[in-house]
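1. below are the sequence and a predicted model for it; my questions follow.
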Amino acid sequence: MECQGKEKVQAYKIVFKDDNTGNENTVKSQEENPNAEGKDKQSIVEKKRKPFLVPVDKENNTDDLCSIIRKFIFKGEENMIILTGAGSSILSKEQKLEAKEKGIKGGKTMSELLECVKCCLGIEKGKDTGEQQLNKERCCSKKKEKNSYRLPQQIMDLFNTDKNLEEILSIVTNYVKVNEQLSSATDEVEKCRKFIKEVKKLIKRECTLKYDKDVFKHGEFLSKILSVRSQKNERLKIFTANYDTLFEQAASKEKIIVIDGFSYTEPRSFEDSFFDYDFVVRDNVRKLAEPVLVDSVIHLYKLHGSIDWFYSREDDEANNSKGGHKDTNRIRVTKGGRNSNADTDDFVMIYPATAKFEQTFTHPFFELYSRFMAELKKKNTVLIVIGFSFGDEHIKNAIYNAMKQNRSLKLVIVDPCILDTKQKEGECENSNELASNFRFLENLYEHELSRVLLVQSTFADFVNILHGEDSST
């Protein structure tokens, strides 16, 4: 089968070579010490060695690249985990042209979201226009309001620095919290609180995307992966840090059943145990000792929440304690059934801020993150990371530790900027070094790095090479 898009894809392995230039890194490796005995024979040795990225097709022709990638992914795989970030929702130049003709928008990077916020504030990139106000008439919102309000000057000044949206939101949020603790309920504090709500609404709005199979690759991606995997494999599991519902919409178009932790009765409420349920062919259940599983079923775990998840306080009519009293403040997470005018406090989303690590340990995020940790420990697992920047330290550390502890875990990272790059007009100019957000991999032992494959590719181009032909051989 022809390997489409191969000219846009490159794959690398990280190797270490002895280097005497004085610029090398200290790398730990496990080697046999001839002067030691017993358990000490295998000892950890520190060497001065320099990391190099070696193309996997260096000694092969480009047609072999696709089969090399597919074999690495599928050979011996029993459990497949997909972890996606914003890169899976962001459109390439070609996709943007198609989307523009159809009036469809793609996902935004954090820097693009920051520009949207700046637009709302009337701040031009790199300089202050002097307007110094949140003017909703100029905001990227479809619904325009007439009123505007001023923000404290020290907050406005943050937008003229090199701070990203996550850092700015963290500072503003902490500013409000500190003043609340000091019982300093000033007008400025209230304006900052209102600003936070507006940014949350903006993020939710910009992440509300309409799926089109000619623009987005999510449906094709799911179908190709499922077509290759055997029923003997565990269910395909998608973990995503994205708020959008592109995977849900794509699965619906492809007639793929999604197990997402929510009940199938209304109102749809979250319960972690629903991930342990499955779909079987009922006619065969009574005849066969082992039931036949329904094809095309996936698990979807939204680590940072979703635009269609809401907190709901409901009376619990059931006796939920030995005393038999009714809990009138039980907080549930429900899906759908709420409009865009809902209060931002009801949105079940971990927003970009330093507090996101703390939120990970609250309901329902703790249950979702625990599932991710558990999957990484399973035998013969392959983790494919697509468009994820590794900005979340707890997720990055979980993957790093799993690579050290689970000797059968394979890691594939798909990103258009695997190599250290300089951004120029939205394009990547490559260097010969690993991009900074992936350099944590250089701390792995050499035998652990043999289970890592780095694929420089957009999500769309990666999907094009996933034919799966001869992948299991």
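-> Arrived safely, thanks for sending.
2. CA only for contacts and neighbour counts going forward, please
-> Fine.
3. what sits against the residue nearest the centre of the chain?
-> The residue lying closest to the centre of the chain (C-alpha atoms, centre = their mean) is residue 85, at 2.8 Å. Taking C-alpha atoms under 8 Å, 6 or more residues apart in numbering as the criterion, residue 85 is in contact with 240-242, 386-389.
4. again with residue 435
-> 417-421 are the contacts of residue 435 under C-alpha under 8 Å, 6+ apart.
5. burial of residue 458, as a residue count?
-> Using other C-alpha atoms under 10 Å, residue 458 has 21 other residues around it.
6. for residue 435, which non-adjacent residue is spatially closest?
-> Nearest residue to residue 435, sequence neighbours excluded (C-alpha to C-alpha, 6 or more residues apart in numbering): residue 420, at 3.7 Å.
7. alongside the first one, take a look at this:
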Amino acid sequence: MRIRTSRTSRQWAEVDGVGEDGEAGGIGAQEAARHLSQAVRSANLVILSGLGTSLCVRRGGDRLAPTMWQLLERVRAEFVRLDAADPLPGGRDRWSAFTASANVDEEEGNLEHILSRAKLSTELVPERVRVLQERLLAVAEEVILDAVDFLAADVSLGTHANFLRRIARRPSRKARVRIFTTNYDRCFEVAAGREGFIVVDGFAFGSEPRFNPDQFNYDVVRRDTEERTDYVENLFHLLKLHGSIDWELDEASGRVVKREGTRKPLLVYPRSTKYEMAFSQPYVDIMAAFQASLRVPATTLVVIGFGFNDKHIAEPVMAAVRSNLSFNLVVVDPVIEARCADGPLFSPYLESFAKLVDDGDGRLALVEGTFEDIVPLIPDIVSQTEVERHYDRMRNITTNAQDRR
């Protein structure tokens, strides 16, 4: 793991032997400790999570969350399976028909580009072609849904749980942590449930939770018999920028509801049209909250596993860097150096951040590492609470009982 800041002489410094006090190791270790300590102690802590935070989820050594390339391969494989079971008239195969209607090469490797062109083509082609293209799009989107619905009871979320313990247990005088994620999966929600954290995700409590953005203005307090109140521990806000596999649009009421196991999830699928789609409900409320969070003074944004390919998300971050002088930014990405230079992974935003760092902007830190790498380095500034100790004891009882069976 390496880090680049204004103090590393325009070089990538190895993060080796870092301790929470920042005294061990060289300049890289000290800079990592300094920026991460500043992040968890900031008045306002915001997290932006991308695909990289889900790639660590494994079962038996096998990674469960798919990459974009793997999603593309699964879509193609499903088309091949359907061709064998129900051939199209004229001997055409589905993938050729799909890419031809979208006017892209059959060997195109960018799933976002293919789906975007395919969606656009449904509005331009004749009725006969449009019907087929819509069916193929529905198949592709069904594959994406099944691929990201990978959590089960036996799947460990230790890295997510450790992350929440380190960033979400803040003193009550500080603002609650806000985690914004582009992921459709439920890793953070499930990890929070297993660890006894309370998640404020914008859905009102009830037998069928409905989305209400006012929920993000509420908090949870504890009242004792003497009518004194205090804020409950272990609570964070979770805002899903591109929807979730358990969200659904209720056609009767026009409201967004949470329904586990729905086959009609409200998602912004990986298409280049995400910019336009992200400004319909409920995304407009969540995007507004994201932009507002970055404008608050004394805010630190920690970006993990997000490649800055979505312009509607990257632009507010760049605007905060430009205009909010008390805004701090830590970007964690395993290939961040490649994203800062010309090549297939290049990001103009990360190149700009790197130039600011090299010009002496001390508010920014670029870290080359994974979600798994960075979590152990985040200082745990709050000791374990009695509630957390209780959950640990109960978990041990359950584990021991299962081992005896």
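-> All right, it came through fine. Source: prediction; values computed, not measured.
8. now the TM-score, please.
-> Aligned and superposed, the two chains score 0.81 in TM-score terms (TM-score structural alignment, normalised by the length of structure 2); 365 aligned residues with a C-alpha RMSD of 3.2 Å.
9. ok so, going back, which among the contacts of residue 435 of structure 1 count as buried?
-> Buried members of those, scored by 16 or more other C-alpha atoms under 10 Å, are 417-421.
10. could I get these in CSV, plus columns for secondary structure and distance to residue 357 of structure 1?
-> Below are these laid out as CSV (DSSP: H, G, I helix; E, B strand; the rest coil; distance: C-alpha to C-alpha, whole Å):
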residue, secondary structure, distance to residue 357 of structure 1
417, coil, 26
418, coil, 25
419, strand, 28
420, strand, 27
421, strand, 28
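11. how about residue 351 of structure 2, what's its partner in structure 1?
-> The equivalent of residue 351 of structure 2 in structure 1 is residue 439 (alignment by TM-score structural alignment).
12. which among the contacts of residue 85 of structure 1 end up buried?
-> Among those, those buried by neighbour count (16+ other C-alpha under 10 Å) are 240-242, 386-389.
13. now the two most distant members of the buried ones among the contacts of residue 435 of structure 1.
-> 418 and 421 (8.3 Å; C-alpha to C-alpha).
14. okay, the lengthiest strand in structure 2 sits on what stretch of structure 1?
-> The single longest strand within structure 2, with elements called by DSSP state E, is strand 243-250. Counting by TM-score structural alignment, strand 243-250 of structure 2 falls onto residues 305-312 of structure 1.
15. distance from the matching stretch to structure 2 after superposition?
-> In this overlay with structure 2, the average offset of stretch 305-312 of structure 1 from its partner residues is 0.3 Å by mean C-alpha distance after the TM-score superposition for structure 1.
16. who touches that stretch?
-> 204, 207-208, 241-245, 331-336, 338, 346-350, 365.
17. out of these, which sit inside strands?
-> 331-335, 347-349.
18. ok, of those, which come out buried?
-> 333-335, 347-349.
19. Serialize these to TSV and add fields for distance to residue 235 of structure 1.
-> Converted to TSV, those look like this (distance: C-alpha to C-alpha, whole Å):
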residue	distance to residue 235 of structure 1
333	24
334	24
335	23
347	29
348	26
349	26
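20. what lines up with residue 43 of structure 2 in structure 1?
-> Under the alignment (TM-score structural alignment), residue 43 of structure 2 pairs with residue 78 of structure 1.
21. on that earlier part again, just the contacts of residue 85 of structure 1: which are in helices?
-> Per DSSP state H, helices hold no members of the contacts of residue 85 of structure 1.
22. any chance of the residues you listed in TSV, with distance to residue 274 of structure 1 too?
-> Formatted as TSV, these follow (distance: C-alpha to C-alpha, whole Å):
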residue	distance to residue 274 of structure 1
240	18
241	20
242	21
386	26
387	28
388	27
389	29
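23. contact partners of the longest helix along structure 1?
-> Assignment by DSSP H gives helix 187-206 as the longest helix of structure 1. Helix 187-206 of structure 1 has contacts (C-alpha under 8 Å, 6+ apart) with 107-108, 113, 117, 140-141, 149-152, 169, 172-173, 175-176, 179, 243, 307, 344, 351.
24. the helices in the stretch 101-250 of structure 1, which residues?
-> 110-121, 153-156, 165-181, 187-206, 218-228, 246-253 (DSSP state H, counting those that start in this stretch).
25. would you mind measuring from the aligned residue in structure 2 for the residue nearest to residue 435 of structure 1 to residue 349 of structure 2?
-> In structure 2, residue 420 of structure 1 lines up with residue 338, judged by TM-score structural alignment. Using C-alpha to C-alpha, to the nearest Å, we find residue 338 of structure 2 at a distance of 13 Å from residue 349 of structure 2.
26. kindly report the same for residue 332 of structure 2.
-> For residue 332 of structure 2 relative to residue 349 of structure 2 (C-alpha to C-alpha), the value is 14 Å.
27. the two: which is more packed in?
-> Using other C-alpha under 10 Å, the more surrounded residue of residue 332 of structure 2 and residue 349 is residue 332, with 27 against 19.
28. touching, the more buried one and residue 373? I think so.
-> No. Residue 332 of structure 2 is beyond contact range of residue 373, at 9.5 Å (criterion: C-alpha atoms under 8 Å).
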